[in-house]
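Trainee: Attaching a predicted model along with its sequence, questions to come.
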Amino acid sequence: MAKTIVVNSTPEETRMGIFEGKELIEISVERTKSGHHVGNIYKGKTKNVLPGMQAAFIDIGKEKNAFLYVGDELQANATPKNVDQTLTVGKEIMIQIVKDALGTKGPRATTNLTLPGRYVVFMPTVDYIAISRRIASEEERTRLKQLVEKVRPAGMGIIVRTMAEGKSEDDLHKDIEYLYNLWSALSARAKRAAAPILLYRDVDLIIRIVRDYLSEDVGEFVLDNREAYGRVRDLLQYTSPELMNKIRLYEGKEDIFSHYGLEAELEKVGQRCVWLKCGGYIVIDKTEALTVIDVNTGKFVGSTKLADTVFRTNLEAATEIAHQLRLRDIGGIIIVDFIDMDDEEHKQAVIEALEANFKRDRTKTNVLGFTELGLVEITRKKARQNLEGMLYSECPCCAGRGRVQSSETVVINIWRMMRKIMGEPRRQGKMVIQVHPLVAEMMKNQGELTRMEQELACSLRLESVPAMHPEVFSVLHENE
């Protein structure tokens, strides 16, 4: 099924949506100010070494130091040439960012440096060849490996990307030669420059789209920015002239995201509840450590027996879960609570449905199966802040809890405070209690103010303040 890539570019941000037919399968947003750090290569300076953790914090000239776990480097497929287990404070080292800073955590770094091209990923610090798992044909995998062996620089590694399928030796050689020259320039600069310094910045979202997404299965690539449109055409003229006819400049009066229905889809990204076509629904909740997804039958009651209703809901949920994880770019540990199934064949079919749908996902995902408690464990690689984290900030009322104290709880707190105040000496005159409108409504409806005046022998006035936090209240003297 042909894909359509839609790009909206403004000075503040670049947004991308990918459709497969009429289904939106991926959204990316990159802000100009916050930028994109994954893939950047720095010459950093070691600030702290943690021998017990085989780790170090590296100063890269940013607000937060990068975290380098040497254990990761030693567990890689091949031992990197530039890994030094004897890191000391003040030592300079070349590192690459593999995970953006998230929350209170700084960026994650590696010494396994990579430079991505259109057909290959160049790895100057290791010596091996790998082929994309998405290239299924063993004959094609063997052909590509033999071609790369002929043209790669001695002692350096290459990952052959999916885009390389069917490409010639000349195509691969040009890509590798360009990346080798880039690496030579970076190495020379690293020897001269003092740390901390940025040596290489990964390309912006628009160029990454061309590099990582634009292929023969894309029917149309639509941009609404003339300058970006020109850059894409210039790049393709050099790398893939056969794809030039897929590029189109959108010149409609309506915003391009609205025209393609993407604005409405973006609004749904922050919703907890996602309805299924059958009438069931899934609920997505995030914690610091993992994402939890609950599956419910909702309005779907089926037409035969309960087991079939549950199975059909779970199968549809499996497809939607894979879609939502990709759309929202949720990574890390994911736990799914499917509706309980007793039939082992039904359970296996749900796992297979998850795995089949994840094959469409560019991000590496593993389905680990059902636990003893009947939960499904999934891991998905996390490199950047997910879409929801970029578009939304913590609620100032609930501070991220997703709830605030009930009006009843606030009224009880007011009672507690009033009893304390009235127990103090020389308390005279009328007092004013300021509260949020919801709390004020409850106090009026339940006669709380009258009861307070009677029990505490005081004169009170209730004031509703819309701007107040729902959990906050004030007790003032009338003359204040």
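Mentor: Sure, I can see it.

Trainee: C-alpha from now on. contacts and neighbour counts both.
Mentor: OK.

Trainee: my guess is Leu249 contacts Ala228, does it?
Mentor: No. Under the criterion of Cα atoms under 8 Å, Leu249 is not in contact with Ala228, lying 9.4 Å apart.

Trainee: Which one of the two is surrounded by more residues?
Mentor: Using other Cα atoms under 10 Å as the criterion, Leu249 and Ala228 rank with Ala228 on top: 18 against 15.

Trainee: which residues does that one contact?
Mentor: Going by Cα atoms under 8 Å, 6 or more residues apart in numbering, Ala228 touches 9, 206.

Trainee: Look at it and give its secondary structure.
Mentor: helix (DSSP: H, G, I helix; E, B strand; the rest coil).

Trainee: From Arg133, how far off is the spatially closest residue to Val148 that is not a sequence neighbour?
Mentor: Of all residues beyond its chain neighbours, the one nearest Val148 is Leu172 (7.2 Å), with distances taken as Cα to Cα, 6 or more residues apart in numbering. For Leu172, the distance to Arg133 equals 18 Å [Cα to Cα, to the nearest Å].

Trainee: now do Tyr213
Mentor: Per Cα to Cα, Tyr213 is found 16 Å from Arg133.

Trainee: Comparing these two, which residue is more hemmed in?
Mentor: Using other Cα under 10 Å, the more surrounded residue of Tyr213 and Arg133 is Tyr213, with 18 against 11.

Trainee: mind listing what the more buried one touches?
Mentor: Here Tyr213 is in contact with no residue (Cα under 8 Å, 6+ apart).

Trainee: that older thread, in contact with the residue nearest to Val148, which residues?
Mentor: 119-120, 147-148, 151, 164.

Trainee: Equivalent analysis for Glu463, please.
Mentor: Glu463 makes contacts with 432-435, 440, as judged by Cα under 8 Å, 6+ apart.

Trainee: Can you add distance to Val336, neighbour count and secondary structure and give those back as a markdown table?
Mentor: Converted to a markdown table, the contacts of Glu463 look like this (distance: Cα to Cα, whole Å; neighbours: other Cα atoms under 10 Å; DSSP: H, G, I helix; E, B strand; the rest coil):
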| residue | distance to Val336 | neighbour count | secondary structure |
| --- | --- | --- | --- |
| Val432 | 50 | 17 | strand |
| Ile433 | 46 | 20 | strand |
| Gln434 | 44 | 20 | strand |
| Val435 | 41 | 28 | strand |
| Ala440 | 41 | 20 | helix |
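
Trainee: Among those residues, which one lies nearest to Asn65?
Mentor: Nearest to Asn65 out of the contacts of Glu463 is Val435 (Cα to Cα; 43.8 Å).

Trainee: Kindly indicate which of the contacts of Glu463 lies nearest Thr46.
Mentor: Comparing the contacts of Glu463 against Thr46 with Cα to Cα places Val435 closest, at 52.3 Å.

Trainee: Is it correct that that closest one is in contact with Val475?
Mentor: No. Between Val435 and Val475 no contact is recorded; they are 9.1 Å apart, counting by Cα under 8 Å.

Trainee: Give me the distance between Glu453 and Arg108.
Mentor: Look at Glu453 and Arg108: by Cα to Cα, they are 60 Å apart.

Trainee: Pasting the second one now:
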Amino acid sequence: MKGSTIALDHLNGAEAAALVVDGVLQDVLIDTDLPRPGTIYRGIADRPVKGQGGMFLTTPDGKAFLRQVKGLAPGQPILVQVTGYAEPGKAIPVTTRILFKSRYAIVTPGAPGLNISRRIKDDDLRDALLEVAHSEMTGDAGLILRSSCDGADPDDIADDIRAMAGLCGQVMADTEGAAETLVEGDGPHALAWREWTDPADVDAEPGSFARHGIDGMLDGLRRAAVPLGPSGTMVIEPTSALVAVDINTGGDTSPAAGLKANLAAFRDLPRQLRLRGLGGQIVVDPAPCPKKDRRQIEQTLRAALKKDATETIVAGWTQLGLLEIQRKRDRVPIRRILT
């Protein structure tokens, strides 16, 4: 099946969205009962955490944790935004660097300046976008125009800027009062519209997951083993401390088997981590291959990560020949949702 399809449906009663490209599941978003990333609270400072430079906050959804606190006293209200999903038993991660994000525009309060995505290369288009930005932006907030502006209707871009700037002004002025949710984070359907901007067929009718075979694709995410070509496999197993990834050549005993399996695995690893909602510390045990191949393997991984929006750091190789990766936890593990 060629082409891109966005399916908007519900899974076990929860809102869900999936992106399929050429018959391969590229991304899936499933709602949970946890606070969504992007949610903005007026939180109340509770108590500092000595030695960590942070503070617990009271929010309508429970305790939140704010890092790098300066000049914040217990009882003081503060505007914060949820940055990711909390691990079981831990506080909600929040930040004071609030962003108002939509399909075309990101408004950045407290960070003035007009910026255009570097992916937009056409000088005439950049000049036209700057004109739209200057005509719509007021106040001291900053603006980032996203790569999705390329080819978009200028009126739609202006509407987006106006809406985000208006919301920013309203929220950032609402600083006094008890703990309150000021803005709810986007759900899967809104996120799909906001983030999946490449041309695609959209199926928003009930049962779209079944029509496009997405239910079966999700079943594959329950299994740890990922096939790699004729005989190789990549086994992804999350533990309480880290995510372990083991790459095997299977029955291929040719001299280049290890390199082939490793390259195939690292090309697909960001997609697998994204679909499975995995982050934190990731340790990869590659298939046996000479040390001279490590540079090529790492380059392959970095190239694959450029297509992935989640902040990921390739830390390097250990003395035992394992590759360490640090990835932001911005999703709920799929195993917690599908069980």
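Mentor: Alright, I've got the coordinates. As the structure is a prediction and not an experimental result, all values here were calculated from the model.

Trainee: which non-adjacent residue is nearest the spatially most central residue of the first structure?
Mentor: With distances taken as Cα atoms, centre = their mean, the residue of the first structure nearest its centroid is Asn386 (1.9 Å). Nearest residue to Asn386 of the first structure, sequence neighbours excluded (Cα to Cα, 6+ apart): Asp329, at 5.1 Å.

Trainee: do Leu99 of the second structure as well
Mentor: In this structure, Leu99 of the second structure finds its nearest non-sequential neighbour in Thr108, 5.2 Å apart by Cα to Cα, 6+ apart.

Trainee: counterpart of the one you found in the first structure?
Mentor: Aligned by TM-score structural alignment, Thr108 of the second structure pairs with Met123 of the first structure.

Trainee: swap in Gly142 of the second structure?
Mentor: With TM-score structural alignment as the criterion, Gly142 of the second structure matches Gly157.

Trainee: do the same with Thr318 of the second structure
Mentor: Per TM-score structural alignment, Thr318 of the second structure is aligned with Thr371.

Trainee: can you check Val235 of the second structure too?
Mentor: In the first structure, Val235 of the second structure lines up with Val283, judged by TM-score structural alignment.

Trainee: ok, average deviation of the helix or strand encompassing that match from the second structure?
Mentor: If you go by DSSP states H and E, Val283 of the first structure is part of strand 281-286. On superposition with the second structure, the mean distance recorded for strand 281-286 of the first structure (mean Cα distance after the TM-score superposition for the first structure) is 1.3 Å.

Trainee: For the helix or strand that that strand is followed by, list every residue counted as buried.
Mentor: Using DSSP H and E, the helix or strand that follows strand 281-286 of the first structure in sequence is strand 290-296. Of all the residues in strand 290-296 of the first structure, those buried under the rule 16 or more other Cα atoms under 10 Å are 291-296.

Trainee: Same question for stretch 134-151 of the second structure.
Mentor: Buried residues in stretch 134-151 of the second structure, counting neighbours by 16+ other Cα under 10 Å, are found at 136-137, 141-150.

Trainee: thought Asp127 of the first structure was touching Arg152?
Mentor: No. Asp127 of the first structure lies out of contact with Arg152 (Cα under 8 Å); the separation is 10.1 Å.

Trainee: Overlap in contacts, the two.
Mentor: Contacts common to Asp127 of the first structure and Arg152, judged by Cα under 8 Å, 6+ apart, are Ile158.

Trainee: can you give me the helices for the stretch 51-200 of the second structure?
Mentor: Taking DSSP state H, counting those that start in this stretch, the helices of the stretch 51-200 of the second structure run over residues 123-136, 154-172, 188-195.

Trainee: Pull the distance from the shortest one to the chain's centre.
Mentor: To tie it back to what came earlier, the one meant is helix 188-195 of the second structure. Taking Cα atoms, centre = their mean, to the nearest Å, the mean C-alpha location of helix 188-195 of the second structure is offset from the chain mean by 12 Å.

Trainee: just the strands in the stretch 51-200 of the second structure please.
Mentor: 54-59, 62-66, 77-82, 92-95, 100-101, 105-108, 114-116, 142-145, 180-183 (DSSP state E, counting those that start in this stretch).

Trainee: export those to JSON lines and tack on distance to Arg162 of the second structure?
Mentor: Shown next, in JSON lines, are those (distance: least, Cα to Cα, whole Å):
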{"stretch": "strand 54-59", "distance to Arg162 of the second structure": "29"}
{"stretch": "strand 62-66", "distance to Arg162 of the second structure": "30"}
{"stretch": "strand 77-82", "distance to Arg162 of the second structure": "21"}
{"stretch": "strand 92-95", "distance to Arg162 of the second structure": "24"}
{"stretch": "strand 100-101", "distance to Arg162 of the second structure": "11"}
{"stretch": "strand 105-108", "distance to Arg162 of the second structure": "9"}
{"stretch": "strand 114-116", "distance to Arg162 of the second structure": "14"}
{"stretch": "strand 142-145", "distance to Arg162 of the second structure": "11"}
{"stretch": "strand 180-183", "distance to Arg162 of the second structure": "17"}
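
Trainee: Would you check which pair of the buried residues of stretch 134-151 of the second structure lies furthest apart?
Mentor: So, these by Cα to Cα: farthest apart are Ala141 and Asp150, at 22.8 Å.

Trainee: Output the longest strand belonging to the second structure.
Mentor: strand 40-49 (DSSP state E).

Trainee: That one vs the first structure - mean distance after superposition?
Mentor: With mean Cα distance after the TM-score superposition for the first structure, strand 40-49 of the second structure averages 1.2 Å from its match.

Trainee: and the angle for that strand with helix 154-172?
Mentor: If you take axes from the mean of the first three to the mean of the last three Cα atoms, to 10 degrees, strand 40-49 of the second structure sits at 40 degrees to helix 154-172.

Trainee: which parts of strand 40-49 of the second structure are buried?
Mentor: Within strand 40-49 of the second structure, the residues scored as buried using 16+ other Cα under 10 Å are 40-48.

Trainee: At which residues are the helices of the stretch 201-350 of the first structure located?
Mentor: Using DSSP H, counting those that start in this stretch, helices in the stretch 201-350 of the first structure cover 205-212, 226-239, 256-259, 262-268, 306-328, 344-358.

Trainee: just to revisit the earlier point, neighbours of the match of Thr108 of the second structure, how many?
Mentor: Met123 of the first structure, neighbours per other Cα under 10 Å, totals 23.

Trainee: got it, and Ala188 of the first structure?
Mentor: With neighbours defined by other Cα under 10 Å, the count for Ala188 of the first structure comes to 10.
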